[in-house]
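Peer 1: Provide a 3D model corresponding to the input given below.
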Amino acid sequence: MSARRLSLVDQLFLSLHWFSLNYHWGALLTIVVPAAVARQVLPAQREQVLGVITAVGALVAMVVLPLAGALSDRSTSRLGRRRPFMIVGVILNVCALLALAYAPTLVLLAVAFWLVELTYNIGSSAYGGLFPDMVPEAQVASASGFMGLMTFLGIAGGGIAAGVLLSGRPLPASLSIIVLMVLTTALTVWWFREQPLLHRPPFKWREFLVGFWVDPRQHPDFAWLFLSRFLTMMGFYTLTTFLLLFLLSYLHLQNVEAKTGYVQAAVVLGGLVSAYTAARLSDRIGRRPIVSIANGIMGAVILVFLLAPSFTLMLLLGVVFGIGFGAFTSVDWALAVEVLPSKSSAAKDLGIWGISVTLPQVLAPGFGALLFYIVRRVGADQGASNQGYIILFVIGAVYFFLGALTIWKIRGTR
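Peer 2: Reported below is the predicted structural model:
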């Protein structure tokens, strides 16, 4: 970790690119790809097709994320360990986003989406290593609060922009992502100066590959944090992946791209209340209570919604859900940095930790697709499909409750 104390402006610049990275997926995962599936796929196959597209993409990310992080940890570039990967990653990501924007068929859009996943994670993995590199230990909580704020602002901002303003169209959505990604990458690279790594450690394939395994017996806190975050994100992606199709198929709404954006706007309102406040509060009461309470809130919101599902209730409960999600994201990074196995391999370890997000992006859509396939085999009517959404949402709530419980197994930090 750095010994230099970061100013408020430093922390803002450090977290600014995190907004773009989350805007990126808020637009694509929640709006653009589901909208393309809704336009081009028969109603009885939409959930399965969407599940396969997003699951394969996340599988690509799961491989690239820790690998790019490990290579970044070993870089001896004069620009530092992180910035070269960020620059190359954003250039390649722009090319993939343009391919997605102009894809004439759903198959080509899916392939382009998988390329977007690959290129995105080259830069984002290295960028994640800047956090432990630059933030002194005394400022981890406040810096994590900024990152949490940018997380939910980015996710919701991408959904609002792509859904409400851009009607889910791939070209304008991709162009908006490109502008933000290039701008914030340039600002981050310009603002922060890294000390180059003078001596690259000897490279041995066996040691390199073994380094991707973090033994839970030696690092139990890291393992429990991974599991808790994995469960939380399973709940999150179980909901968000199928949100647009839920509004279309279950609530039978029109203009679902915009209405999905409105739901995300409601989440932002709640998150604004809790994100930075929860990060500061965590210094006094610890990170674990914040994570546990936040998960409990999100799980309870789902169950309350199922009592009388309507779009109006969804908007109201979206604010409450946002309070939980904002609190969770505000301490997420701080917890990770505190339980990292090694500060010298921070980008690689954060890449492994990042799998707790990318793996749910594989499993949650895949399980959802399988669930709808089974439900439709058992009953072919619309009622059977609606039953699938009810089951899916209950499963999502259970994930959140399990995430709330497992965080208490961490012993090395509050």
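Peer 1: drop to CA atoms for contacts and neighbour counts, all remaining ones
Peer 2: Noted.
Peer 1: now the residue most central in space within the chain, what's its secondary structure?
Peer 2: Per Cα atoms, centre = their mean, the C-alpha nearest to the average position across the chain is that of V357, at 5.9 Å. Following DSSP: H, G, I helix; E, B strand; the rest coil, V357 is assigned to helix.
Peer 1: please give me the structure for this one as well, since I'd like to look at both together:
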Amino acid sequence: MSTPVTPARSSGEEASFSDRNELSVPEQMVRRTGQHVGGWFLSRYIIGQLGIWIAVMTPASVTLAIRVGTLDPENKAASLSLIAGIGAIAALLANPIAGRLSDRSTSRFGQRRPFILGGMLVGIGSTFVIGSATSLLVVGIGWFVAQAAFNTALSAMFAVLPERVPSRLRGRVSAFMGSGSQIGAVGGTFLVQVTGTDGVGMFIAPAAFGLLLVGVFIFGLKEDRRTREEVGPVRFRDIPGAMWINPQQHRDFALAWISRFLLWIALALLTTYKTYYLLDHVGLPMEELPSVLFVAMLILASAIFVSSIVAGWLSDIVKRRKPFVLVAAVVFALAMVVIAFSDTFEGFLVGVAIAGIGQGAYMGVDYALVSELLPDSATEAAKGMGVFALSASVPQAISPVIAPLLLGVGSVAGDANYVSLYIGAAALALLAGVATLFIRRSR
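Peer 2: Predicted coordinates for the structure are as follows:
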């Protein structure tokens, strides 16, 4: 169901009823706001997303672990796992629920801007709490709120893709969305080197810089005020429904969700167990791990960034999404096979490089693909993108359950079988590719 189009605020032109029905959602938004989407808009949009990723990925990948290690040096691994799990729950809930509330907003400041700005401000306050905390309880509460806040901002930011960006440009934008977390983690790590690891500066600086980048986008974003008749009522009993889109009614969306879900389980198996793989399977000494893992992650991040940009750009040119997603899944599966049968660090690096190419190509197109499959991008874009985000967060909770089963297949004398673990990951990646073949509404 598409939202009726009101006269454009800037020109006062009126569209006939038949014209409205023929307009795409981005075209409708141009009519409503008078804001055209071109290179400047897309540049600011990408910068704004990068700001959120810097704010959330810096603590997630660097500073939270430092803070926990300072407060609980003897049990830091277990404490960090618990606090990270608490944050993951917050992210899991916030994305779709905040997206639903954003879809229903009638604020005079627009539907997306209040949630993006509000999420960033609350997130900054929460990171200050974490940085100045003197107990793990306060750190846990602060990280829960921070994850909820930053993911609130992300849910509203992601809704801009199907609402405002024309289909012909979505591949290029999707590429930066897919690699945003990697860029954010690297950028945040650089900022921490500047601020140092003492005090609250290592938390506040990345979040404040992220807010600055977000401001570049939202203060130039034109939105009009929606009426309650357009967006529907806000009812607490509808909140649970924010996390659900009926797969029978929206088959193609469900297939895209399943595809990403399967690939992200395979990815979680790679990233979560790579340290133990290098220790137990390859036989590297513990003292070499920090340096070799840095090299591996640098190669992975570089491959993801390059392949996502190339895949997104090419998918816009050829006007196809499914072939790129399918090939990317197959390439990732190949990488898992290479890692499974490698006994050397060099072989592992080759597998990681191939995995980065596959993962990046997948991430560079999947946002563009799903934006064309949302049940109602005119009125519930944030909810749809929020539900889609669950396909990447739920695997983080499921992979620790699946991994022991795969590690136990064919194990000898109780030793973990990493060959079966990564062959299983390869199978999941192939299934992810197969799922896309049955999508009908996108080429």
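Peer 1: which ones are touching the counterpart of the residue nearest to the centre of the first structure in the second structure?
Peer 2: Using TM-score structural alignment, the partner of V357 of the first structure in the second structure is A392. By Cα atoms under 8 Å, 6 or more residues apart in numbering, A392 of the second structure lies in contact with 260-261, 264.
Peer 1: G145 of the first structure maps to what in the second structure?
Peer 2: Residue pairing (TM-score structural alignment): G145 of the first structure is matched to A175 of the second structure.
Peer 1: what's the helix or strand for its match?
Peer 2: Using DSSP states H and E, A175 of the second structure sits within helix 170-195.
Peer 1: what do you get for R39 of the first structure?
Peer 2: helix 33-40.
Peer 1: list of residues touching the helix or strand following the helix holding A175 of the second structure?
Peer 2: Going down the chain from helix 170-195 of the second structure, the next helix or strand is helix 201-218, by DSSP H and E. Helix 201-218 of the second structure has contacts (Cα under 8 Å, 6+ apart) with 41, 44-45, 47-56, 58-59, 63, 113, 116-117, 120-121, 123-124, 127-128, 130-131, 188, 191-192, 195-196.
Peer 1: cool, stretch 344-354 of the second structure as well?
Peer 2: 278, 282, 296, 299-300, 303, 331-332, 334-339, 342.
Peer 1: so which bits of that stretch are buried?
Peer 2: By neighbour count on 16 or more other Cα atoms under 10 Å, the buried set for stretch 344-354 of the second structure is 345, 347-354.
Peer 1: G123 of the second structure: how many residues sit nearby?
Peer 2: The tally of other residues near G123 of the second structure (other Cα atoms under 10 Å) stands at 31.
Peer 1: so it sits against A146, correct?
Peer 2: Yes - G123 of the second structure is in contact with A146 according to Cα atoms under 8 Å; the separation is 4.5 Å.
Peer 1: quick check: T406 of the first structure touching S228?
Peer 2: Yes - under the criterion of Cα under 8 Å, T406 of the first structure makes contact with S228 at 5.4 Å.
Peer 1: higher neighbour count, the two?
Peer 2: Taking neighbours as other Cα under 10 Å, T406 of the first structure and S228 compare with S228 leading, 28 against 18.
Peer 1: map that one across to the second structure for me.
Peer 2: By TM-score structural alignment, S228 of the first structure lines up with S259.
Peer 1: cool, A397 of the first structure as well?
Peer 2: So A397 of the first structure corresponds to A426, using TM-score structural alignment.
Peer 1: neighbours around its match, how many?
Peer 2: 26.
Peer 1: with the one 4 residues further on instead?
Peer 2: Applying other Cα under 10 Å, we find 24 other residues in the vicinity of L430 of the second structure.
Peer 1: next: the one 4 residues further on.
Peer 2: Counted with other Cα under 10 Å, the burial measure for V434 of the second structure works out to 17 neighbours.
Peer 1: contacting residues for it?
Peer 2: 259, 326.
Peer 1: swap in V387 of the second structure?
Peer 2: Neighbour list for V387 of the second structure: 95-96, 242-245 [criterion: Cα under 8 Å, 6+ apart].
Peer 1: L14 of the first structure maps to what in the second structure?
Peer 2: Per TM-score structural alignment, L14 of the first structure is aligned with Y45.
Peer 1: can you name the two of the buried residues of stretch 344-354 of the second structure that are farthest apart?
Peer 2: Greatest spatial distance among these (Cα to Cα): F345 and I354, at 14.3 Å.
Peer 1: how about the strands in the first structure?
Peer 2: Counting by DSSP state E, the first structure has no strands at all.
Peer 1: what residues of stretch 41-51 of the second structure count as buried?
Peer 2: 41-42, 44-51.
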